[in-house]
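Q: only geometry, no sequence info:
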């Protein structure tokens, strides 16, 4: 796997995600609510990455995002409003259920790969997506997979995005066999 690419800007990542969102929709949510969830997912990936690299606790990171990152200017742009409750659910859920999530993800890796060998951002993407697939059955599996694939595209090359797609699709088949 290659190193994650640094996106040009937060604004460009959000623009890329907005374009992808136009192709799909969570039917029960308004456009603004869908956008807020997309931002929450991006923030959750960033939070898990930060926790892993800095060794910070879950509540510390959630508080930092809620108090300093949401609705703040980043790179001269206002960060879109996030669904802060969804963000906190994802981050807490991944931390609480990490053992089961990792087991589900590992089952979808090639036999010679270990989760620990993956880039920290890629691990965060897979963990967040797997948690949503496992714990939020009302969110359509296509939405979950598409959102995290688009996030992967914001940070990685096409190969990693395809990897995220395949891994999360496999997790979905395992945990939502009737979907």
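A: Nice, I can see it. Here the structure is a predicted model, which is why all the values come from computation and not from measurement.
Q: can we go C-alpha only for contacts and neighbour counts from here?
A: Noted.
Q: Let me see the contact set for the residue of the chain positioned farthest from its centre.
A: Relative to the centre of the chain, the most outlying C-alpha is that of residue 112, 24.5 Å out, by CA atoms, centre = their mean. Not one residue lies near residue 112 by CA atoms under 8 Å, 6 or more residues apart in numbering.
Q: Using the three-state scheme, assign it.
A: Residue 112 carries the three-state label coil when classified by DSSP: H, G, I helix; E, B strand; the rest coil.
Q: Tell me how far it lies from residue 106.
A: Residue 112 sits 10 Å away from residue 106, going by CA to CA, to the nearest Å.
Q: Next: residue 125.
A: Taking CA to CA as the measure, residue 125 falls 14 Å from residue 106.
Q: Those two - which one has more neighbours?
A: residue 125 (25 against 17; other CA atoms under 10 Å).
Q: Do I have it right that that one meets residue 152?
A: Yes - between residue 125 and residue 152 a contact is recorded at 7.2 Å, counting by CA atoms under 8 Å.
Q: and here's the other structure:
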């Protein structure tokens, strides 16, 4: 069994897929106000691990996906205030594009609510999500903001 084919590696891939799908679901919710239950059901039925345009999507950790989406939506005001507190001078949440805001919200949620996931792993994973949609500069912005946010909410974690 190679390192990439271990159960631990599979679990990491499934969580990575869940994070990407969660950001997409949050974007859909922000764009169309799809009710949460319908949104999650739609992703379970048609997106997580599905084949899209002839390409097989990675299987996702569904309970983790569900927690990221429902937890982020339940704590939007708290997460938005937290993200806003780490934006640079003159920046507001309104200046962020809708997708970037969802990446930061999901990352902030995971840093605040999922102490079972190491801070550095959370930051790295959302930088990877940002790379799926943006250039290096924007991914660097995600890295810097979530790293500072993570250090503030996870005092003492290396």
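A: That came through, no problem. Here the structure is a predicted model, which is why all the values come from computation and not from measurement.
Q: returning to that earlier point: alignment lookup: the residue farthest from the centre of structure 1 to structure 2.
A: Residue 112 of structure 1 maps onto residue 90 in structure 2, with residues paired by TM-score structural alignment.
Q: Next, the contact list for residue 13 of structure 2, please.
A: So residue 13 of structure 2 contacts 58, 60 (CA under 8 Å, 6+ apart).
Q: Give me the aligned partner of it over in structure 1.
A: The equivalent of residue 13 of structure 2 in structure 1 is residue 35 (alignment by TM-score structural alignment).
Q: So that match versus residue 17 of structure 1, what's the distance?
A: Residue 35 of structure 1 is 9 Å from residue 17 of structure 1, where distance means CA to CA.
Q: Can you tell me the closest non-neighbouring residue to the residue nearest the centre of structure 2?
A: In structure 2, the residue lying closest to the centroid (CA atoms, centre = their mean) is residue 106, at 3.9 Å. In space, residue 106 of structure 2 comes closest to residue 72 once its chain neighbours are excluded; the distance is 6.1 Å by CA to CA, 6 or more residues apart in numbering.
Q: what's the burial count for the aligned residue in structure 1 for that neighbour?
A: Alignment note (TM-score structural alignment): residue 72 of structure 2 maps to residue 94 of structure 1. Residues near residue 94 of structure 1, counting by other CA under 10 Å, number 25.
Q: so who does residue 94 of structure 1 touch?
A: 101, 127-128, 131.
Q: That one in helix, strand or coil?
A: Following three-state DSSP, residue 94 of structure 1 is assigned to helix.
Q: Could you report the neighbour count for the aligned partner of residue 102 of structure 2 in structure 1?
A: Using TM-score structural alignment, the equivalent of residue 102 of structure 2 in structure 1 is residue 124. Using other CA under 10 Å, residue 124 of structure 1 has 23 other residues around it.
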